[in-house]
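Trainee: I'll drop the sequence and a predicted model, then ask my questions.
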Amino acid sequence: MAEAALAVLGGARFKRKPSRSGATHRTGAPVRRDSIEAGTFEDAFFSRPSKGETDRIYKRAAALSAGRANLRARIAHEEREPTPREAAILRFSRNTLAVLEALLRIARVQAGRVYPTLEYLAETVGIGRRTVIRALALLTELGFVLAQRRFKRVEIDGVGPRYKQTSNAYRMLMPAWIEAHLPRWLRPAPLPADVVQQEAERIEQTAAMLSSLSRREYALATVDGQLGKVLARLGAAIDAKESECQPGLQPLLDSYIISSERLGLAGQGVHA
């Protein structure tokens, strides 16, 4: 659900109506593309990090940065050009790692609500504003950071309200591809074969159980909260409508004849 909510947020747009007269738009400075109004989406966007999550993200990012020399040597040994992802990893400098560390520190302190200004990050890390922008762009490209532009309303006297850009919202993630580029000691140990088999059997049994449920029962079993209740009511209505149709029943005359025969046989058995 969380991923679905993020997909909806990513598709949101803020469009300003152009002035018919051709004059400067009354809202003043333009809002950057893909911006969402501050205070309208953060509850769905931010996520409180689990215990040790920020440390794990930083440790893997640090190992990725430290392994750039080995990656460069391997590419040279194979006499090939780096892939786009490898080229991005080769640009993963200490400044980029420091910016990620600052974001992770805010996430720990602020329970995942991360929206610092570029100036704050530049001052905290001790680098220039443009370097911060490049670092954030690279972290987003590699999948460590999900960024969302924001704007806010500014009330003024006279014609208004106006809108202005404000700080971005950030959420830190663990890229799924990163394990292949980490040292062996940082990769998770493979699961035993019996555990993998048990998990496969559990998934198969769960799928078989779910396929036997009615629509109402399926909704209650797979969706939590208010949405699950709404879907359950909808499923119950569909189930009731289908049961009223009763497709595939015997013709009434055949059903009567079969029932009569069964009653006759039962009566003979009693007399016998």
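Mentor: Now that the structure is in, tell me what you want to look at. Numbers count the residues shown, from 1 in each chain.

Trainee: Every contact and neighbour count from this point should use C-alpha atoms.
Mentor: Will do.

Trainee: For the stretch 151-272 of the chain, which segments are assigned as strands?
Mentor: Using DSSP state E, counting those that start in this stretch, the strands of the stretch 151-272 of the chain run over 162-172.

Trainee: Which residue ranges of it form helices?
Mentor: Here the stretch 151-272 of the chain has its helices, by DSSP state H, counting those that start in this stretch, at 193-211, 215-222, 225-245, 252-271.

Trainee: Could you say which of those is packed most deeply?
Mentor: Most buried of these, by mean neighbour count (mean count of other Cα atoms under 10 Å): helix 215-222, with a mean of 17.

Trainee: Show me what that one is packed against.
Mentor: With contacts defined as 3 or more Cα pairs under 8 Å, 6 or more residues apart in numbering; DSSP states H and E, helix 215-222 has these neighbours: helix 225-245.

Trainee: And the helix it packs on, how far out from the chain middle?
Mentor: On the basis of Cα atoms, centre = their mean, to the nearest Å, helix 225-245 sits 28 Å off its chain's mean C-alpha point.

Trainee: burial of the nearest residue to Thr140 once chain neighbours are set aside, as a residue count?
Mentor: Nearest residue to Thr140, sequence neighbours excluded (Cα to Cα, 6 or more residues apart in numbering): Leu146, at 5.9 Å. Counted by other Cα atoms under 10 Å, the residues lying close to Leu146 total 18.

Trainee: and the comparison structure, right after this:
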Amino acid sequence: MSGSIGAVLRSTGLVTINRAIEARANRPRAKIWSGSIAVGHEKRVNAYIPIRNARQMREMIEAAKLYERQTLAERRTATPRVRNGAIGQAGIQIIEFLARVIDYGTGALFPSLHTITEGTGLSKNCVVQALARLKAARILDWFRRYEPVPDAEAAGAGPRVKQATNAYRFLFPAFLAKIFTARRQRGRAADSTPACEQYRQIEAARELDRMMDQLPLWELPREQRDKRELAAVLQSLGQAIETRERESSSSEENPRRYL
């Protein structure tokens, strides 16, 4: 038999296979989703969007509720028994919960799935489906993250990493802003009188009533005089009835005895 044993192994490919197996055994086992970012490096992909103020968040939530009602009404024209619109009531609950736990200054938002289920009272399956609807509507987005496993938990050679909680962010889509603006304009059109003018009219009416109460009876207009006279008659009648009932009650408590 000519040739060395090594040449034979190389010709059959066994050496290459053995080296591949050893390299795979020594490679760190990183069971994480592809595209995940390392914890602490969220700024590199703009994972968080700071919130300007609480008003911006309230307007977005209100617009999301209007959007849900509109899409629900549209769906019920075809399917009367449908119960949810484009994002569903579960989606509204998740938005409201995330709005309570987000860091407004940095936009940091990374609750676990368990935290969301506990905070909303929804099941895990319901939360997963609602998050998918919110992402499809471009209201919410998220990035997967990973973090290193502590040395005490790592087993074997090489570094270890594990999947961390997702980093969520609100997108504030333009169509929600349009819905909220249209609703606000309709509200102003329905009530064209400014609030300050309404307040002034109410105060003027109250001042007129106080002034009319101070005028003597003969200076009042006929309508106001009749109202005051009727009020005086009713008050006198009420006092007479109250006195009569009080006397009747007293006589029943102390009946007169005859011998």
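Mentor: That came through fine. Computed from a predicted model, the values in this text were never measured in an experiment.

Trainee: quick one on the thing from earlier: alignment lookup: the residue nearest to Thr140 of the first structure to the second structure.
Mentor: By TM-score structural alignment, Leu146 of the first structure lines up with Asp141 in the second structure.

Trainee: Can you classify its match by secondary structure?
Mentor: Following DSSP: H, G, I helix; E, B strand; the rest coil, Asp141 of the second structure is assigned to strand.

Trainee: So it sits against Leu171, correct?
Mentor: Yes. Between Asp141 of the second structure and Leu171 there is a contact under Cα atoms under 8 Å: 7.0 Å.

Trainee: in the second structure, which residue is closest to the centre?
Mentor: Compute the mean C-alpha point of the second structure, and by Cα atoms, centre = their mean the closest residue is Glu96, 1.9 Å away.

Trainee: if I look at that one, how far off is Leu9 of the second structure?
Mentor: To Leu9 of the second structure, Glu96 of the second structure is 65 Å away according to Cα to Cα, to the nearest Å.

Trainee: which secondary structure element contains the equivalent of Ile94 of the second structure over in the first structure?
Mentor: Alignment note: Ile94 of the second structure maps to Val99 in the first structure; criterion TM-score structural alignment. Using DSSP states H and E, Val99 of the first structure sits within helix 94-109.

Trainee: Flag every buried residue along that helix.
Mentor: Neighbour counts over helix 94-109 of the first structure (16 or more other Cα atoms under 10 Å) mark 95-108 as buried.

Trainee: any idea which helix or strand comes after that helix?
Mentor: Defined by DSSP H and E, the subsequent element after helix 94-109 of the first structure is helix 118-125.

Trainee: post-alignment, whatever helix or strand comes next after that following helix versus the second structure, mean distance?
Mentor: Toward the C-terminus, helix 118-125 of the first structure is succeeded by helix 129-142 as the next helix or strand (DSSP H and E). Mean deviation of helix 129-142 of the first structure from its aligned counterpart in the second structure after superposition (mean Cα distance after the TM-score superposition for the first structure): 1.2 Å.

Trainee: ok and helix 129-142 of the first structure relative to helix 118-125, angle-wise?
Mentor: 90 degrees (axes from the mean of the first three to the mean of the last three Cα atoms, to 10 degrees).

Trainee: now helix 129-142 of the first structure, how far from the chain's geometric center?
Mentor: How far helix 129-142 of the first structure lies from its chain's middle: 21 Å, per Cα atoms, centre = their mean.

Trainee: cool, stretch 153-168 of the first structure as well?
Mentor: Here stretch 153-168 of the first structure is found 31 Å from its chain centre; the criterion is Cα atoms, centre = their mean.

Trainee: Endpoints of that stretch, how far apart?
Mentor: Criterion Cα to Cα; first-to-last residue distance in stretch 153-168 of the first structure is 15 Å.

Trainee: Check stretch 63-71 of the first structure too.
Mentor: This stretch, stretch 63-71 of the first structure, spans 12 Å end to end (Cα to Cα).

Trainee: That stretch maps to which residues in the second structure?
Mentor: On the second structure, the counterpart of stretch 63-71 of the first structure by TM-score structural alignment is residues 66-74.

Trainee: what about the matching stretch, how far off from the first structure?
Mentor: Using mean Cα distance after the TM-score superposition for the first structure, the mean distance for stretch 66-74 of the second structure is 2.1 Å.

Trainee: in that stretch, what's buried?
Mentor: Within stretch 66-74 of the second structure, the residues scored as buried using 16+ other Cα under 10 Å are 66-69, 72-73.

Trainee: Filter those down to the ones in strands?
Mentor: Under the assignment DSSP state E, these contribute nothing to strands.

Trainee: Among those residues, which lie within helices?
Mentor: Residues of the buried residues of stretch 66-74 of the second structure located in helices (DSSP state H): 66-69, 72-73.

Trainee: So which of the residues you listed is the closest to Leu131 of the second structure?
Mentor: The closest of those to Leu131 of the second structure turns out to be Glu68 (Cα to Cα; 14.5 Å).

Trainee: quick one: contacts for the closest one?
Mentor: Glu68 of the second structure makes contact with 84-89, according to Cα atoms under 8 Å, 6 or more residues apart in numbering.

Trainee: try Leu182 of the first structure
Mentor: Neighbour list for Leu182 of the first structure: 60, 63-64, 67 [criterion: Cα under 8 Å, 6+ apart].

Trainee: how much space between the nearest residue to Arg215 of the first structure once chain neighbours are set aside and Leu227 of the first structure?
Mentor: Setting aside the residues directly before and after it, Arg215 of the first structure is nearest to Gly235 in space (Cα to Cα, 6+ apart), at 4.6 Å. According to Cα to Cα, Gly235 of the first structure and Leu227 of the first structure sit 12 Å apart.

Trainee: One more: Arg74 of the first structure?
Mentor: According to Cα to Cα, Arg74 of the first structure stands 51 Å off from Leu227 of the first structure.

Trainee: Around Ala63 of the second structure, count how many other residues there are.
Mentor: 21.

Trainee: And it, how close does it get to Gln70 of the second structure?
Mentor: From Ala63 of the second structure to Gln70 of the second structure the distance is 10 Å (Cα to Cα).

Trainee: what's the answer for Arg133 of the second structure, then?
Mentor: 16 Å.

Trainee: Could you do Arg200 of the second structure as well?
Mentor: For Arg200 of the second structure, the distance to Gln70 of the second structure equals 37 Å [Cα to Cα].
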